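Enquirer: Pasting a predicted model and its sequence here:
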Amino acid sequence: MTVLSALKPALTPFLRFVHNEAFAGVLLVCVALLAFAWANSPWAESYFALRSTYFKLSLGSAEFKLSLEHWANDGLMAVFFLLVGLEIKRELIIVELASRRRATLAVAAAAGGMLVPAGLYALLNGGGAGASGWGVPMATDIAFALGVLALLGPRVPLGLKVFLTALAIVDDLGAVLVIAAFYTSGLQLGFVALAALTWGAALFLGWRGAFSLKVYAVLGALLWFFVLESGLHATLAGVMLALAVPIRKPDPAGYLAPLNAVPQTGSGEEEDARLRDLEDLLERAQSPLHRLEHAIHPFVTYAVLPAFALMNAGVALGGGLGTVSLGILLGLLLGKPLGVVGGAWLAVRLGLAALPQRVHWGHMAGAGLLAGIGFTMSLFVTNLAFEGSALLTQAKLGVLLASLIAAVLGAGVLLVVGKGRDTPEDPWEAAS
């Protein structure tokens, strides 16, 4: 028996933990705490020097130069938004949001969870120097929120996890639209035209059934550059590319023939070859959207989001809380649960939707608080709203503090309300 096989029973629970959303949330928390501690330590100067270090790419005489902070925010986060776009497309077409009931409850809750926080923020900051930050408390960090639910385990009914996932997907779509419509600088029409042509080519190839991910990788890189230079935020290129990637599966006739050519029985080498063909078959039987989503999900979880947290969570204390911080706190901690629960209640009251099985309004209140964990998306919008402003640090502090409090309060409420009654398995059927 090898050492690895002897340790396998002990390692298995940890490996399962690593692959779920709980680990993604914990990893983000650890990196954020590291950045925050570093920015307020005697070595703070090295932290801010790292963020402002420039890294360049050269292609012949052309040179492309951005700081590490901008590479994380404009480059790596484009891959994050690509994953968000793929999830939105998948959810809308085949999964949680495919039925009218699921979509109505999630859309109503998400709409309330975006409008109420923005309105509360505007009450404190409308017309002032921080007025542009109204979009900051509108967002939900899906990794953190689902991570908290995962840590609570069976105390939380499955229907609530499905609802919160659908809510976060709709919330992400709203955030993308807000960024595109309200946080865009002056447009360079030439690059806008190039971006449109590139996106059109990707959409056409997706419609025609181009299943090679290499094609979309090349077009995605070009689209990112053109969108960056156009004045639109570069991360929108990720969502645009996701909309072009086909979700339909390839014709099985194209990949079954090589498998059928392998003998059913034979030597060990022939059987190994057949197993390899089976693995390749399973890979090619998936749609390009699913293959791309599975390919980039680990990269986003273990590289993109931690890098973003490291570059953005390092907030040096000093100025204290102001109206911008208070507006974000009010929006995320009060506006989010009021908006989410209020929107869902209205949809149920009007008969347009029903709560999932085993989920009651106490659970919904806990989910509304967890939706106040803004972190990644809120910090991202903060950078857009207050770039170059003295209010940037104050806004980031508000996001970090509100996200921490929302996580604690949401988990506490869900622990108190408990799991709920045992009912049939379908989490989306209303209780009789």
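Expert: It's in. If you're wondering where the values come from, they're calculated on a predicted model, not measured in any experiment.

Enquirer: rest of the way, CA atoms for contacts and neighbours
Expert: Noted.

Enquirer: after the strand or helix carrying residue 91 comes which helix or strand?
Expert: Following DSSP states H and E, one finds residue 91 within helix 77-93. Toward the C-terminal end, the helix or strand that comes next after helix 77-93 (DSSP H and E) is helix 100-125.

Enquirer: can you pull the buried residues of that next one?
Expert: Residues 101-122, 124-125 are the ones in helix 100-125 that count as buried (16 or more other C-alpha atoms under 10 Å).

Enquirer: before we move on, what about stretch 209-221?
Expert: 209-211, 216, 219-220.

Enquirer: for stretch 244-258, same thing?
Expert: For stretch 244-258, a neighbour-count test (16+ other C-alpha under 10 Å) marks 244-248, 250, 255 as buried.

Enquirer: Structure two is appended below for comparative analysis:
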Amino acid sequence: MAKPGILNRTVGNFKALFKADAFEGILLISVAVVALVVANSGAAGSYFSLFNDYLWSKDVFYLNTLHLWINDGLMAIFFFVVGLEVKRELVCGNLADPKARTLPVLAAIAGMAAPIGVFLLVTGGDPQLLPGMAIPAATDIAFAMGIVGLLGTRVPRSLRLFLLTVAIVDDIGAVAIIAIFYSDPNVMWLGISAAVLLGMIAMNRLGISSLALYILGTLILWYCVLNSGVHATIAGVLAAFTIPVVTKDGTQMLENVEHALVPWSAYLVVPIFGFANAGVSLEGLGLDALLDPLPLAIASGLVIGKQVGIFSTVWLAVKTGIVSKPPGCSWVEIWGVSILTGIGFTMSLFIGELAFEGSSETMRFLRDEAKIGILTGSLISAVMGYVILRLTTDRPESAVDDPNSPVT
């Protein structure tokens, strides 16, 4: 008969899987596995046809496949939620206090630069692979926080907040990269988009509190940005920044909208995106495919570049007295959390689709290789980070109903 203590811990660990942050990570892992299985089963033909068959001519409307509707349309909701989260953090969260944001901002910058450096080193600056250099620079908030959620109170609150803030700054950087490097602007539509955005900013300044008008403005902005050559999802981030934090009547509009959309984004939008993009046919590919320059560079950037860039920056910043070490944690725990930032998944897959966009056989092959690198690097980072944090902390395990868990 099992001892009560062991039984309680087992039940606690099982319940922890269904905490919001933990469940998001488990869901994304499951979606990726299912996509890979389907893409390499007898249903592979139907899977790829579902997402890539043309619905109509591009002359009728640019979004002419389900895959494009997911990546350019549905994912705008995800980016809108990211924008809301970033604005909240800048106004009243972890990024509002200059002292509190110094360490995670420095870490995030290094955590984006180092993987790019590793990518360039591994690929030898191959011009054909160069567009993919930003792929390992991203961190998946839901996935990384999901792993932390599984660990419960083994990870101190200060490190949870550090990881969350780094991932948010990381997202800001990823959005900037998409806007700058993966766009081909149309000046006329760009001007119209700017006018719509200015109109939404004016609504905010004038104290207009009609959510319906902001939703309408967001839809119009999305359509204009879609035609501008800048990736349409950027419209989601820009529109989110125009949402009032508090309206004249005291309504917490930004927080209310964020809370309403987060479940839809986490449990519908991102899983659909993951299922549509994580599927890659492994036919004819052996383990040696991981040693091809592109997947090896991406996986190395995520696993090595992320942890080296972030951990070394934190260590140097603390040792030189620029900042203080996050309270209540050891250097090994900081290292473990640094490794978790190598979980790229959602944003990395998204950038990978943009980096090697096109219908040619070469572009499809490079996209598939990029996916292999992303999935491999993310899996290694997730397992490695989890094991290190699990084995190197002596904190009591209390994974259920942790009152100090940050809202993500």
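Expert: Sure, I can see it. What you see is a predicted model; the values in this text were computed from it and never measured.

Enquirer: TM-score of the superposition?
Expert: Overlay of the two chains. TM-score (TM-score structural alignment, normalised by the length of the second structure): 0.87; 378 aligned residues with a C-alpha RMSD of 2.5 Å.

Enquirer: Just tell me what residue 303 of the second structure corresponds to in the first structure.
Expert: Mapped onto the first structure by TM-score structural alignment, residue 303 of the second structure lines up with residue 333.

Enquirer: If you could redo that for residue 73 of the second structure, that was the one I meant.
Expert: Aligned partner of residue 73 of the second structure by TM-score structural alignment: residue 75.

Enquirer: Its match: what secondary structure?
Expert: helix (DSSP: H, G, I helix; E, B strand; the rest coil).

Enquirer: pretty sure the match of residue 303 of the second structure is touching residue 370, no?
Expert: No: applying C-alpha atoms under 8 Å as the test, residue 333 of the first structure and residue 370 come out as separate, 9.1 Å apart.

Enquirer: Between these two, which contacts overlap?
Expert: Contact criterion C-alpha atoms under 8 Å, 6 or more residues apart in numbering; residues shared by residue 333 of the first structure and residue 370: residue 406.

Enquirer: Tell me the spacing between the equivalent of residue 102 of the second structure over in the first structure and residue 337 of the first structure.
Expert: For residue 102 of the second structure, the aligned position in the first structure is residue 104, judged by TM-score structural alignment. Using C-alpha to C-alpha, to the nearest Å, residue 104 of the first structure is found at 18 Å from residue 337 of the first structure.

Enquirer: for residue 282 of the first structure, same thing?
Expert: Taken as C-alpha to C-alpha, the span from residue 282 of the first structure to residue 337 of the first structure is 42 Å.

Enquirer: neighbour count winner among those two?
Expert: More neighbours surround residue 337 than the other of residue 282 of the first structure and residue 337, with 28 against 10 (other C-alpha atoms under 10 Å).

Enquirer: Quick one: residues contacting the nearest residue to the more buried one once chain neighbours are set aside.
Expert: Leaving aside its sequence neighbours, residue 337 of the first structure sits nearest to residue 368 (C-alpha to C-alpha, 6 or more residues apart in numbering; 3.9 Å). Applying C-alpha under 8 Å, 6+ apart to residue 368 of the first structure gives the contacts 113, 336-341, 410.

Enquirer: now with 10 Å?
Expert: By C-alpha atoms under 10 Å, 6 or more residues apart in numbering, the contact set of residue 368 of the first structure is 109-110, 113, 164, 167, 332-342, 362, 406, 410.

Enquirer: Mind telling me what it corresponds to in the second structure?
Expert: Match for residue 368 of the first structure (TM-score structural alignment): residue 338.

Enquirer: Report the secondary structure state of that match.
Expert: Judged by three-state DSSP, the three-state class of residue 338 of the second structure is helix.

Enquirer: in stretch 66-86 of the first structure, what counts as buried?
Expert: For stretch 66-86 of the first structure, by 16+ other C-alpha under 10 Å, it's 66, 68-86.

Enquirer: you'd agree residue 225 of the second structure is up against residue 190?
Expert: Yes: if you go by C-alpha atoms under 10 Å, residue 225 of the second structure and residue 190 touch, sitting 6.7 Å apart.
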